[in-house]
Structure formats: structure tokens, C-alpha cells
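In: sequence plus the predicted model coming up.
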Amino acid sequence: MPIYTKGGDKGSTSLYDGQRVSKDSLQVEVYGTFDELNANVSLADKFCQVPKNVEWLQWVEYHMFFLQGELATQHATTFQQNSRMITEEDIQFLEHVIDEYTASLPAVDSFILPGSSTAGAQLHVCRTVCRRAERLLVKFMQTHFVRPEIEKYVNRLSDFFYIIARSEDHEHQLRVIEDQVIKRYCQAVKGDQ
């Protein structure tokens, strides 16, 4: 069975509820940007060295389908009848992770470079794509109703990517220091022989 439908050959696409809109509509731009974000999150989780971070990023990837699905529907109630939606509990989960890492990581009192590790750098890409998607969402909300939970979730999501990036960078720095200590120790042992 082919993956193409030919339905979009004339510049329109179907939303979740079957309604057709132009491919250049703001609605398509919004959920398409979250789709781009999700692909970047998937890449980020492959670079992560902290198993808990991989687990949390995959949680976000899964929940991104709910977010995109709702945004790709003209009426939220249509989506709600057939799928799960982003909830206050999902927002609280992100806040819990952010608070936990903020308390455990070294304090930051200035701007930081976007990623000293590959995972950290990719997570900062996620953060910036998320902010772009959020700006589009806010613009979309000027003419369309979007549940407040979606707006709050997206706002927390960029902070989540930031703190996970810091976690990965911190872990990377610890490994670099550990490698340097081992290297110097080995050199010192060789020198004593």
C-alpha cells in the first residue's frame, strides 16, 4: 500500500477531523513545527548519556502526538472523543523534572553556551524549535481557541529541554574530568616505574 494519497497534490491537507485546509495555513504551520520539534527530540534522546533523560524525552515524544493531534483538529471536542489530551498532570510532571534538576545541578547566574555535549547541543535545538513553535501557537491563538493547558505545557516544555540539556552537559563535564584524572594518574604511575 503506498504512503502517498495524492490528496495534497493541489496544496491542501486534511486535519484530524477530516476538514481540509491549505498547507500554508497557520494551523498547519503550528502543528508542523511541533512535528519538527518531535523529530529533534527523537534525535536528542539518541545522544543522551543519562538513562533517566532518555526515558523522560521519550515520554515527551509520546505526549507530542496528543499535542499535535489536538492542534490539527478544528474542534478540541472531536479530538477528545478519540484520544488523550494534554492535562494539568502533564504540566506538573514537567515542573517536577525542572524543579528536581534545578535543585541538584550547579547554580547558573549568567547565559550559557548552547551545549558542551552533543546531547546538550541537540537539546538546545529542541528548546529553540519549541520557542518558535510557541510563538506560532500564540499567533494562532489570536484567532482560534486553544485550551490553556496546551499553552502552559508548551511554555514549560522549553524550560524542560533547557534543564535536560544542562543535565547532559554536567554529566559530560564530569566524564571529561574523570578521564583527565585517570589519564594523569596513569602517566604518574608510568613515571614512577
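Out: That came in fine, so what should we check first? Numbers count the residues shown, from 1 in each chain.
In: can we go C-alpha only for contacts and neighbour counts from here?
Out: Will do.
In: can you give me the helices in the protein?
Out: Assigned by DSSP state H, the helices in the chain fall at 26-47, 51-71, 76-80, 88-104, 118-141, 148-192.
In: nearest to Ser12, of these?
Out: helix 26-47 (9.9 Å; Cα to Cα).
In: buried residues in that closest one?
Out: Of all the residues in helix 26-47, those buried under the rule 16 or more other Cα atoms under 10 Å are 27-35, 37-38, 40-45, 47.
In: adding distance to Gly8 as columns, could you present the helices of the chain in a markdown table?
Out: Output for the helices of the chain, formatted as a markdown table (distance: least, Cα to Cα, whole Å):
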| stretch | distance to Gly8 |
| --- | --- |
| helix 26-47 | 13 |
| helix 51-71 | 18 |
| helix 76-80 | 22 |
| helix 88-104 | 34 |
| helix 118-141 | 22 |
| helix 148-192 | 28 |
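In: Leu123 is in contact with Ala165, isn't it?
Out: Yes: between Leu123 and Ala165 there is a contact under Cα atoms under 8 Å: 5.3 Å.
In: dropping in the other structure now:
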Amino acid sequence: MVVLNKIYTKTGDKGQTALGNGERVAKHSMRVNAYGTVDETNSIVGLARLHATGEIDAQLAMIQNDLFDLGADMCRPDIAKDAEAEYTPLRITDGQVARLESEIDAMNGALEPLRSFILPGGSALAAYLHQCRTVTRRAERLSVELASVEDVNTAAVKYLNRLSDWFFVASRVANNDGKDDVLWVPGANR
């Protein structure tokens, strides 16, 4: 259980922060940028949920919890040393990736195939889901960049990749099952 009695610690006043293993790194490090962008995604999911109801809201709640798991995963380097840790570090699993894939398939099964690219918008929920998608893509790019120089859980990168797809398909569901999607018209304003 986490207990936060004091919110400010002053330990980051000189531009460093602690990772999950206690190591101190610069706040602008690649790892902090990656999991910070995951946190940003989670905040936008919270905004999307203001417009969500029913099953999609329940799924977004699960995603928010997963995003905290993902942040915990990414703030803990040295995956090879997990067995030596005081407690088992929290890692994203292939099961969480599979759940997203199952939800994507279920949502997409009710939609007409796309015949054009979609512009972000339509309903408020769809617009926020598109913003979730684009920030998730940035988190994925930062995570892939990090993985090129440090150890990163491969399931975490897969999760981000599927999550952006999930947000895309969910945005179509939020737009009256795609009927209210805003379609791109190439060269329309020439």
C-alpha cells in the first residue's frame, strides 16, 4: 500500500528525481520523459471519461489503472535484476495487451470498414480519445527510443502500441459507431 503523508519532499529541487529502484536521474532523462508521457496520457483519459458512460467508461477506468501499472513498470530499470528486488516489481503483462486486442476486435466488429482517413473530432468523447491516441503514440515513440539504449519491458511497448489502436477504434464507437466520423477530404480547400 502507498502512503503519502507529505506531498513535497524538496528532493527534486535540483532537477533530479528517483526511479523505482532508488536511483536518482535527471528529470529530463529519456526514462522520465517516457513514463511522464504515460502519465500525461492518463490525465487525458480522465478528461475523456467526463464524456464516457457504460462499457466504454468501465474500459477507460481499467486503462487508467493499467497506465499506472505501466508508469510503475517504466520507472523501474534493470528488468534483469527483478528477482533480486525487495519486492516483485510491477510489470505490464502480455495478458493486459491481449485484453486490449480483444476489446479492439469487439468494438471494431460493429463498425463499417473505413474508406477515408478520419479527422479528430465529432463528439467530445471522440475528440478526447483522439488526443489520448496521439499522446499515447508519443509515449510509444519515447519508449522505443529508450529501449534502444536501456532495458524496457517489451510488453510495455506492445501495450502502448495496442492502446493507441484502442483509442482510435473507441473514437469511432464514440462517433455513433462511425456514422458521425469526420472524414478527411484530400485537397478540399485548394
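Out: Done, it's in. Given the structure is predicted, the values throughout are model-derived calculations rather than measurements.
In: list the TM-score for the superposed pair.
Out: The pair, once superposed, lands on a TM-score of 0.85 when counted by TM-score structural alignment, normalised by the length of structure 2; 173 aligned residues with a Cα RMSD of 1.9 Å.
In: what's the local residue count around the residue nearest to His124 of structure 1 when sequence neighbours are not counted?
Out: Take His124 of structure 1 and drop its neighbours on the chain: the residue closest to it by Cα to Cα, 6 or more residues apart in numbering is Pro114, 5.8 Å away. By other Cα atoms under 10 Å, 17 other residues sit near Pro114 of structure 1.
In: what residue of structure 2 matches up with Pro114 of structure 1?
Out: Under the alignment (TM-score structural alignment), Pro114 of structure 1 maps onto Pro120 of structure 2.
In: swap in Glu134 of structure 1?
Out: Checking TM-score structural alignment: Glu134 of structure 1 goes with Glu140.
In: please name the nearest non-neighbouring residue to its match.
Out: Closest to Glu140 of structure 2 by Cα to Cα, 6+ apart is Leu160, at 5.6 Å.
In: count of neighbours near the equivalent of that neighbour over in structure 1?
Out: With TM-score structural alignment as the criterion, Leu160 of structure 2 lines up with Val154 in structure 1. Per other Cα under 10 Å, the neighbour tally for Val154 of structure 1 reads 20.
In: quick check: Tyr31 of structure 1 vs His170 of structure 1, distance?
Out: With distances taken as Cα to Cα, to the nearest Å, Tyr31 of structure 1 is found 32 Å from His170 of structure 1.
In: distance of Leu142 of structure 2 relative to Ala126 of structure 2?
Out: On the measure of Cα to Cα, Leu142 of structure 2 and Ala126 of structure 2 end up 24 Å apart.
In: typo on my end, it should be Glu145 of structure 2
Out: Glu145 of structure 2 is 29 Å from Ala126 of structure 2, by Cα to Cα.
In: who's more crowded, those two?
Out: Ala126 (27 against 15).
In: my read: the more buried one touches Pro120, true?
Out: Yes: counting by Cα under 8 Å, Pro120 is a contact partner of Ala126 of structure 2 at 7.3 Å.
In: my guess is the match of Leu160 of structure 2 meets Glu134, correct?
Out: Yes: contact criterion Cα under 8 Å: Val154 of structure 1 and Glu134 qualify, at 6.5 Å.
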